[in-house]
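J.: attaching a predicted model along with its sequence, questions to come.
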Amino acid sequence: MNRREYGLLRELPEGRGRRIGAVLFWIMLKGAPVWLGPVLMGRIIDLGGMEVPDVGKLVLYTALSVFLFVQNIPAAVCYMGNLVHLTRGIGRDLRIRICRQLQVLSLHYHSRNSIGALHSKAIRDIELVEQLPKLVVEQGFGFFMALLIATVSILVRKPEALVFFFLTVPACALVSSHFRKRLDVSANRYRKSMEGMSLFLNEMVTMMPITRAHGVEEQQLRTVESGIHSVFERGVDFDKLTQLFMAISWVVMGVMQALFLGGAMYACFKGHISVGDVVMFNLFFGTLSNSLANLLTFVPQLLQIRESLGSIAEVLSAPDLEENSGKPAFESVRGDFRLEQVRFTYPGAEAPALRDLSLRIDAGTSLAIVGPSGCGKSTLLSLLLGFVRPESGVIRLDGQDMQNMDLRSYRRQVGVVTQDPVFFSGSVFENIAYGSEDVGREQVLQALEKAHARGFVEELPDGLDTVLGVGGARLSGGQMQRLSIARAIVRDPRVLILDEATSALDMESERVIQSALDELMKGRTTLIVAHRISTVENADRIALLENGRLVACDSPRELLTYDNFYSRAVLSQKGKARGTGGQG
């Protein structure tokens, strides 16, 4: 167990002392018939060999035995009630911690880790960890209590018999050590195959429209089925190894118990112990061996739990955090940006995505970011949103170094319209008002009106209350884009980011939406990324990027006076338009 796993394991019982104490108290009462029963049974049997029957002791021992069994019912109910609260509480708190951690981990971390793997950590891995308290209490604590009571009883009656008890433990430990590493490796492979299958299934569902459109269902199925077969094969390997381990452990226990019973009877023949002692010793040995066998049986499960602890700790201790707590917040945002010699390289990349970029964006102005694919447009937007931090240089917002500020206060005053709008399975109203708790229905309707979306929304079955479905499945691409614009409008942002905001619209819809966007952009700092010239030609300035460098930044009119990427793109699109018109 590495330091991260051990650290998380130590944190699990924190704040749960009273609940753990209650669980241990009630399991001692619940297990009393198993742990104390052999003593009473041995004494009852010995009463049968007395020359003068002691009826009083017989009644006492019998009554105690009956009481031990009857009290098991309320003790079991109380034990399970406390255990359930303990295990479910651990699962609840771990899921909350993971969700909180995912919210502060950088977007780069999320881009490196699949959704399926993160789902597996938050669901399957935590389900396994929830079982740990039950295993520790019922198997570990149960074995300890059985060993303690058996040891004390045998020390009182026949100390020599302890030799067999203490030989049993190293014999089982030898079996466990032989299989532990192989089981550990097998459990690791099984967990990773489960995460891989989750990834394949998630991609299959996400890619369904594209898969159907290209007619590659069989190819996609082969990919998913390979993940399912991998889980099957790894699971079979793990189960076979587990069964072999359990069988050998059971045989070792059985052989040791047979030898112990034979030795106890021989001691009885010689008159060293009574028949009652033989029964008591054998029951104790059976209880102890069963507890130890059960403990060993759960070794494979404990190894799976260890894998899950490592998987969860990997998220909780990930260093790729966006630290905002404790930093000063922006009380208001004007949208005045200054970039000074900014450089950024993605981890693992050979060349920087942006090189020594200096740029000024005045508050209330619009800047279009233009350039060929891979030139750094998306990286620049990510830097301006604070999703990634520059490796060198400074980005200032309203005169403040963004690295020293609580960026959440800034982003609350940002509106974003992206190329691929994201919607959750809620109503139209909930999706548009997302993140704006004080927004009412009338404000949403006004935003829809400005985004030219009110008409089709009112035609939906339940209007604003129509549930969109996962990812906005009920809407066309153009409709989703208009709702995304309405969501930006309703926030009344100081900074507006348009990333291919009209890419999903036809030419007619684009003209309508562009008019709404032009109105929305007034008085706001607006950053535009687009390939359509019509989207950027009204910007105050255009920044041209090539190979991560800023090669020009001027008004659209000035850029058309000399050869550059923008002027060539304008000529190309106008040429295509004339060609299309001529063909018509």
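T.: Arrived safely, thanks for sending. Residues are numbered from 1 along each chain as shown.
J.: from here on, contacts and neighbour counts on C-alpha atoms
T.: Will do.
J.: quick one: secondary structure of residue 542?
T.: Applying DSSP: H, G, I helix; E, B strand; the rest coil to residue 542 yields a three-state assignment of strand.
J.: count the neighbours of it for me.
T.: In terms of burial, residue 542 registers 27 neighbours under the definition other CA atoms under 10 Å.
J.: ditto for residue 144
T.: A total of 16 residues lie near residue 144 under the criterion other CA under 10 Å.
J.: and it, what element?
T.: Secondary structure assignment for residue 144, by DSSP states H and E: helix 142-157.
J.: how about residue 210?
T.: Secondary-structure assignment from DSSP H and E places residue 210 in helix 208-214.
J.: who touches that helix?
T.: 217, 220 (CA atoms under 8 Å, 6 or more residues apart in numbering).
J.: now do that helix: distance to the chain's middle.
T.: Relative to the mean C-alpha coordinate of its chain, helix 208-214 is positioned 28 Å out (CA atoms, centre = their mean, to the nearest Å).
J.: next secondary structure after that helix?
T.: helix 217-269.
J.: ok, second structure coming up, stack it against the first:
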Amino acid sequence: MLPIVTANLINMATKPDKYSTSTLWWNIGILFVVIVQNVPTQVLHISYMSKAIRYVEASLRSTLVRKLQRLSMSAHGELAAGRLQSKVLRDVEAIEFLSRQMMLSVLPAIVSVVVAVAITAGKSWTVMLFFVLTIPAGVAMVTFFRKIIQRTNSDFRKQIESMSGQVSEMVGMMPVTRAHGLQETEITKIDSTLSKLRTKGYRLDIVEAYFGSAAWVTFQTFQVLCLAFTVLLAFRGEIPVGDIVLYQAYFAMILGAITQLINIYPNIAKGFESIYSVTEILLSQDTEEYRGHRKLEEVGGEFDFRNVSFGYPDSDRHVLNGFDLQVKAGECIALVGASGAGKSTVLNLAIGFSKPTFGEVAIDGVPMDELDMTSYRSRIAVVHQNTVLFSGTIRENITYGLPSVSEERLEEVIRMTYLQDVVAQLPQGLDTAVGEHGGKLSGGQRQRIAIARALVRDPKIILLDEATSALDNESERYVQQAMQKLIQNRTTFIVAHRLSTIRDADRIVVMKRGQVAEIGTYEELMAKGGEFYRLKQLQA
């Protein structure tokens, strides 16, 4: 509206005899209304746009988190934590910025071009055709730089992910780094990555600078030509003098819109690169292998491993090969053997983290292919060798995932895991924060909290992967007593390297090269003088 009213006013000033005073005031009134209406309409526009974009941003992060929860454990093993954080935080932020640019810049620019060309066409087809020539110039500019910008954006994003992963790894390695005086080694490693990031970022900035400056020169040249062209038409008397301002304003509007699109194109390219990065997770097919829906009303704990073989996708070697084992409900099974014999793989099969390459695992006579994993896993408890705590309180870590645990039950579990003295020494007792990954506690204290977390769930099936490895002798004695109470009438799998800790197991399975080498009670295997006896002698 502004160019039309401005042209009208100039035409009135140059030829006042053709216009009345009321026409002048009508144009000024319209101009005033057009300007003032911007306040309510802009607020409404931003309000609706912000709600939509913020909703998409939150929903996209929620979708990513849900997909991460459905990815297989092998997929998580390949994805560095730093890279995942970069995707969930930086890439989603870039997509949100892309959405905002589309709403604030791209759509208004397109509307401006369409309106300007339409109004100009209504007044002069000759000028309109001149305007239309600028659009191929803009398309040619974007086409020329598109692949270069995409490539530099992709390189920069991947370097950002690499740096994020290295920083995350550096923080996790801090105790080892400090203990060996390797601070300078880590600094040098990070500095090398930062140097590469700086180089790729500089290269991206230079490409964008060439792109922006070339666009500016091209369209400024077009604007000068437009001014000369419309002045020539007015000089010949083909258009009124005021229309020079009108056409110049609309041409400036078209150039401004195209220049705006070109200037934000690098940001749009970044947004689409982030979309590609996020879809690496969203479209990943490496999800939970078990997708059954059958929910067992009661889990008895009977296991049947039938001719199970297992190998990782990128390896020809089988970790398990023809593994057979029948476990009765309530039985305690200890798995022993050298590193790499397949003990932890058996636990992962029992949890459902891994699916056999050949053979089948059945629980209470039901193949795991048919089971709903979430329902099944809610009946089991797992204590890993590497204790996993989150940065909450001791109470929150013990009752993780359980909305209501009575104080009596909590105190009972604390006594069973020999934590009462630890809790009594802390300033806020059970409500003391443990720090990131439990960093404020000792290794033994963290492991006892993990065992307490298993105890409080009252599980039907228990899987212990070196659960007492970080405990001192006194704490281990108390925890072993608690374990004896815990495993009563519950199916238990214990992976242990210290063979003295599994003396009371119902059966000991000795594994060698992914197969069962021996099986029997502690006394039977010692009397046999075979593989178990040899392992025991090595620890004597």
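T.: Yep, that arrived. Remember, predicted model here, so these are calculated numbers, not experimental data.
J.: care to give me the TM-score?
T.: Taking TM-score structural alignment, normalised by the length of the second structure as the basis, the two superposed chains have a TM-score of 0.97; 539 aligned residues with a CA RMSD of 1.3 Å.
J.: buried residues in the helix holding residue 144 of the first structure?
T.: For helix 142-157 of the first structure, burial by neighbour count (16 or more other CA atoms under 10 Å) applies to 142-147, 149-151, 153-154.
J.: other SSEs contacting it?
T.: Applying 3 or more CA pairs under 8 Å, 6 or more residues apart in numbering; DSSP states H and E, we find helix 142-157 of the first structure packed against helix 32-47, helix 162-206, helix 275-297.
J.: of all those helices, which one is nearest residue 527 of the first structure?
T.: Closest approach to residue 527 of the first structure among those is made by helix 162-206 (29.2 Å; CA to CA).
J.: what's the angle from the closest one to helix 217-269?
T.: In this structure, helix 162-206 of the first structure runs at an angle of 170 degrees to helix 217-269, with axes from the mean of the first three to the mean of the last three CA atoms, to 10 degrees as the basis.
J.: now check the second structure for the residue matching residue 176 of the first structure.
T.: Under the alignment defined by TM-score structural alignment, residue 176 of the first structure corresponds to residue 142 in the second structure.
J.: residue 42 of the first structure too?
T.: Across the alignment, which pairs residues by TM-score structural alignment, residue 42 of the first structure is matched by residue 7 of the second structure.
J.: wait, what's in contact with its match?
T.: Counting by CA under 8 Å, 6+ apart, residue 7 of the second structure touches 242-246.
J.: one more time with 10 Å, if that's ok
T.: Under the criterion of CA atoms under 10 Å, 6 or more residues apart in numbering, the contact list for residue 7 of the second structure reads 13, 240-247, 249.
J.: looking at the first structure, which of these hold up?
T.: Of the contacts of residue 7 of the second structure, the ones still in contact in the first structure (both residues aligned by TM-score structural alignment, their matches' CA atoms under 10 Å) are 240-247, 249.
J.: what does residue 407 of the second structure correspond to in the first structure?
T.: Under TM-score structural alignment, residue 407 of the second structure pairs with residue 441 in the first structure.
J.: so what's the residue count around the nearest residue to its match once chain neighbours are set aside?
T.: Setting aside the residues directly before and after it, residue 441 of the first structure is nearest to residue 429 in space (CA to CA, 6 or more residues apart in numbering), at 7.3 Å. As a burial measure, residue 429 of the first structure scores 22 neighbours (other CA under 10 Å).
J.: alignment lookup: residue 429 of the first structure to the second structure.
T.: Residue 429 of the first structure maps onto residue 395 in the second structure, by TM-score structural alignment.
J.: which SSE is that match in?
T.: In this structure, residue 395 of the second structure sits in helix 394-398 according to DSSP H and E.
J.: other SSEs contacting whatever helix or strand comes next after that helix?
T.: Downstream of helix 394-398 of the second structure, the next assigned helix or strand under DSSP H and E is helix 407-416. Using 3 or more CA pairs under 10 Å, 6 or more residues apart in numbering; DSSP states H and E as the contact criterion, the secondary-structure elements in contact with helix 407-416 of the second structure are helix 394-398, helix 420-425, helix 443-456, helix 473-486.
J.: and the angle for helix 407-416 of the second structure with helix 473-486?
T.: Compare the direction of helix 407-416 of the second structure with that of helix 473-486 by the same axes, to 10 degrees and you get 130 degrees.
J.: by how much does helix 407-416 of the second structure deviate from the first structure on average?
T.: The superposed helix 407-416 of the second structure is, by mean CA distance after the TM-score superposition for the first structure, a mean 1.0 Å from where its aligned residues fall in the first structure.
J.: buried stuff in that helix?
T.: For helix 407-416 of the second structure, the buried set under the neighbour-count rule, 16+ other CA under 10 Å, comprises 410, 412-416.
J.: what do you get for stretch 354-369 of the second structure?
T.: 354-356, 359-364, 368-369.
J.: quick check: end-to-end length of that stretch?
T.: Taking CA to CA, to the nearest Å as the measure, stretch 354-369 of the second structure stretches 11 Å from start to finish.
J.: which bit of the first structure covers that stretch?
T.: Stretch 354-369 of the second structure falls opposite residues 388-403 of the first structure when the two are matched by TM-score structural alignment.
J.: and that stretch, how far from the chain's centre?
T.: 30 Å.
J.: and the aligned residue in the second structure for residue 257 of the first structure, how far from residue 186 of the second structure?
T.: Structural correspondence for residue 257 of the first structure with respect to the second structure (TM-score structural alignment): residue 223. In this structure, residue 223 of the second structure and residue 186 of the second structure are separated by 55 Å, where distance is defined by CA to CA.
J.: same question, residue 372 of the second structure
T.: Taken as CA to CA, the spacing of residue 372 of the second structure relative to residue 186 of the second structure amounts to 44 Å.
J.: cool, and residue 175 of the second structure?
T.: From residue 175 of the second structure across to residue 186 of the second structure, the span is 12 Å (CA to CA).
J.: which of those two has more residues huddled nearby?
T.: residue 186 (16 against 11).
J.: map that one across to the first structure for me.
T.: The equivalent of residue 186 of the second structure in the first structure is residue 220 (alignment by TM-score structural alignment).
J.: Provide a list of residues in contact with that match.
T.: The neighbours of residue 220 of the first structure, taking CA under 10 Å, 6+ apart as the test, are 200-201, 203-204, 207-208, 211, 226.
J.: out of these, which comes closest to residue 167 of the first structure?
T.: Of all the contacts of residue 220 of the first structure, residue 226 has the smallest distance to residue 167 of the first structure: 47.0 Å, by CA to CA.
J.: secondary structure element for residue 359 of the second structure?
T.: Applying DSSP H and E as the criterion places residue 359 of the second structure in strand 358-363.
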